[in-house]
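A.B. asks: I'll drop the sequence and a predicted model, then ask my questions.
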Amino acid sequence: MKKTLEHIINKIEPISLDEMDAVSLMKRTDTKFVIHEKDLTLLLENIQNQYKILEINENRVLTYSSLYFDTPSKKFYNDHHNKKVNRAKVRMRKYVESNLCFLEIKQKDGKGKTKKTRITIDDFETELSNNSLEFIQNTMQSKLDLEPIIWNAFNRITLVNKTMKERLTIDLNLSFKIKDSLKNYHNLVIIELKQERFNRNSPVVQQLKLKHINPYKLSKYCIGMISIYDDLKYNRFKQKLIKINKLIA
């Protein structure tokens, strides 16, 4: 990490995981932006007084590891690619510094709202346990043949607005892998604003607007899938991949 970025991060007022529960926003509107890592320090410097930063065991840049599941026909990926309004993702996510692991289901409805449902698990399961299968079936109201489809890892900075009900996640050092296939996205930063409804008065939205950076719909899962699998239909995401590669070149 660049020293200047670390310096800015350490200046932001901390917030604990327990304190952050008030802004959990399990049902929310997500708005994403993409920037080059070189622009992150200045952005954080400009908004640092409006936010607190999540700190766990004295760590402010946290490590996340995820394992996504899909059907053999890659239903979840294809639903997203084919613009299906009601769609879902199933993943296991480990929050490394806090040593917590969850089985999570993210469901998007026709109004653009995202609902996240999760249960605690001991660790990653490449073979889904009966408890996990039951949770997935009850949550999704259907029985699916699921298998591990892609691993994902990244570092995350989480900010909580001091006055507005919003959280901000900043993901960097993104990588994907399955078996011997690996793809890294160096220099790419994905910013995700989580609110009850999109509010343009958010400090980060205002700062990005000054740089002519607009909201950009992007799925880390889908970008990872087309980076690892060469047999997927991806015409809907082709321009997104071109934009990302151009941004981080």
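C.D. replies: Good, I have the coordinates. Keep in mind that what you see is a predicted model, and the values were worked out from it rather than measured.

A.B. asks: from here on, just use CA atoms for contacts and neighbour counts.
C.D. replies: Fine.

A.B. asks: go through stretch 10-19 and flag the buried ones.
C.D. replies: By neighbour count on 16 or more other C-alpha atoms under 10 Å, the buried set for stretch 10-19 is Ile12, Glu13, Pro14, Ile15.

A.B. asks: now for those residues, which pair is the farthest apart?
C.D. replies: Spatially, the most separated pair among the buried residues of stretch 10-19 is Ile12 and Ile15, at 9.5 Å (C-alpha to C-alpha).

A.B. asks: mutual contacts of these two, please.
C.D. replies: Lys52, Ile53 (C-alpha atoms under 8 Å, 6 or more residues apart in numbering).

A.B. asks: helices and strands around the longest strand anywhere in the chain, which ones?
C.D. replies: Assignment by DSSP state E gives strand 147-161 as the longest strand of the chain. Here strand 147-161 touches strand 51-54, strand 62-70, strand 166-178, helix 220-228, going by 3 or more C-alpha pairs under 8 Å, 6 or more residues apart in numbering; DSSP states H and E.

A.B. asks: before we go on, here's another structure to hold up against the first:
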Amino acid sequence: MVRAELDADVLLAGVAAEVPPMGLEDVPELMSRVDSKYIVTAATMARLAAELGDRFAVLKIGERRQFRYTSTYFDTPDLLTFHQHRQDRRRRFKLRTRTYLDGGGSWLELKLSGARGSTDKHRIPYDDAPARTLTREALDFVQDTLLSELRLIAPDLLVPVLATDYKRVTLIDRSGAARLTCDTGLLCHDGQRSAPARRDLVLLESKSADGKAMVDKVLRGLGVRPVSVSKYCLAVAALRELRANRWRPVLQCYLMPQPTASSCRPGVRGRAGTLKQVGVGSRLAIGG
């Protein structure tokens, strides 16, 4: 008999309901931070939540603990920022508008990658502009920030490329400046094509000032290792069928249609029950 997979979205809603709440005003912003990303099954997410216990709180705004996000990403017509990420350029950026559909408004966000793997996020309110449009103020913000922070000249033309929709639960470390975002139900689309993520998987991002958050240690204890993943880059690779060697294992095991046995083969379970998924040319460890 084939065991039915847990729905990650339902599991996260249950986790969020059991964790003590924290208001938005008490959540550290962490605009400059180190991010570590993981992909885990709903079953492993349940084990992680049990390990964390009451050491973490959940973001609560109004009566909600799980929130819908939509983001529109901008790039040059020849996808400069995608190729910079694919080539792992040391100085690179991503530009998007993000709308918090359940409260929080809209923002224009510029994410910068710099030395030592750190990520700096700069943003301005964007409630009065369409999500797929860059205003003159937005372009000035991008130009000034890229020049002052990365010594980069902004591209002459930036256009909307695609959008991502998903739900998020945010867990906050009560003992320090760290948090864990838990994303489910990812849908990538560009107006012509769409690529949904598997419903049994959770995309985690551990965010902390030094990259040594407690949750990273707990995940290592469960046999889960970080993965190289970017929602935007995965979406471009999936929707436009472009080369994405460094993300291919994640692409094959995370986005639908679900991979065939030849492209994502189950391996040996480790001592913590981790299911090794073998992609092309590298390994992807998914907690299972």
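C.D. replies: Okay, I see it. Predicted, not measured: the structure shown is a model, and the values here were computed from it.

A.B. asks: re earlier: what angle sits between the longest strand of the first structure and strand 166-178?
C.D. replies: Angle of strand 147-161 of the first structure versus strand 166-178, following axes from the mean of the first three to the mean of the last three C-alpha atoms, to 10 degrees, is 150 degrees.

A.B. asks: onto which residues of the second structure does strand 147-161 of the first structure map?
C.D. replies: Alignment of strand 147-161 of the first structure against the second structure: residues 159-173, by TM-score structural alignment.

A.B. asks: how far off centre is that stretch?
C.D. replies: Put simply, stretch 159-173 of the second structure sits 7 Å off its chain's centre (C-alpha atoms, centre = their mean, to the nearest Å).

A.B. asks: mean deviation, that stretch versus the first structure?
C.D. replies: Comparison of stretch 159-173 of the second structure with the first structure after fitting gives an average deviation of 0.6 Å (mean C-alpha distance after the TM-score superposition for the first structure).

A.B. asks: in that stretch, what's buried?
C.D. replies: Within stretch 159-173 of the second structure, the residues scored as buried using 16+ other C-alpha under 10 Å are 160-173.

A.B. asks: and for stretch 79-87 of the first structure?
C.D. replies: Neighbour-count burial for stretch 79-87 of the first structure flags His80, His81, Arg87 (criterion: 16+ other C-alpha under 10 Å).

A.B. asks: gap between the two ends of it?
C.D. replies: Start and end residues of stretch 79-87 of the first structure are separated by 6 Å (C-alpha to C-alpha, to the nearest Å).

A.B. asks: equivalent analysis for stretch 115-131 of the first structure, please.
C.D. replies: Using C-alpha to C-alpha, the end-to-end distance of stretch 115-131 of the first structure comes to 21 Å.

A.B. asks: who touches that stretch?
C.D. replies: 26-28, 67, 92-94, 100-108, 135, 139, 147-148.

A.B. asks: which ChimeraX command selects the buried ones in the residues you listed?
C.D. replies: Typed into ChimeraX, the line below selects the buried ones among these, using 16+ other C-alpha under 10 Å:
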select :27,28,67,92,93,94,101,102,103,104,105,106,107,108,135,148
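
A.B. asks: give me the subset of the contacts of stretch 115-131 of the first structure lying in helices.
C.D. replies: Using DSSP state H, the members of the contacts of stretch 115-131 of the first structure that fall within helices are Phe135, Thr139.

A.B. asks: which ones among the contacts of stretch 115-131 of the first structure map onto strands?
C.D. replies: Those of the contacts of stretch 115-131 of the first structure lying in strands (DSSP E): 27-28, 67, 92-94, 100-108, 147-148.

A.B. asks: and Val34 of the first structure? What does it align with in the second structure?
C.D. replies: Aligned partner of Val34 of the first structure by TM-score structural alignment: Ile39.
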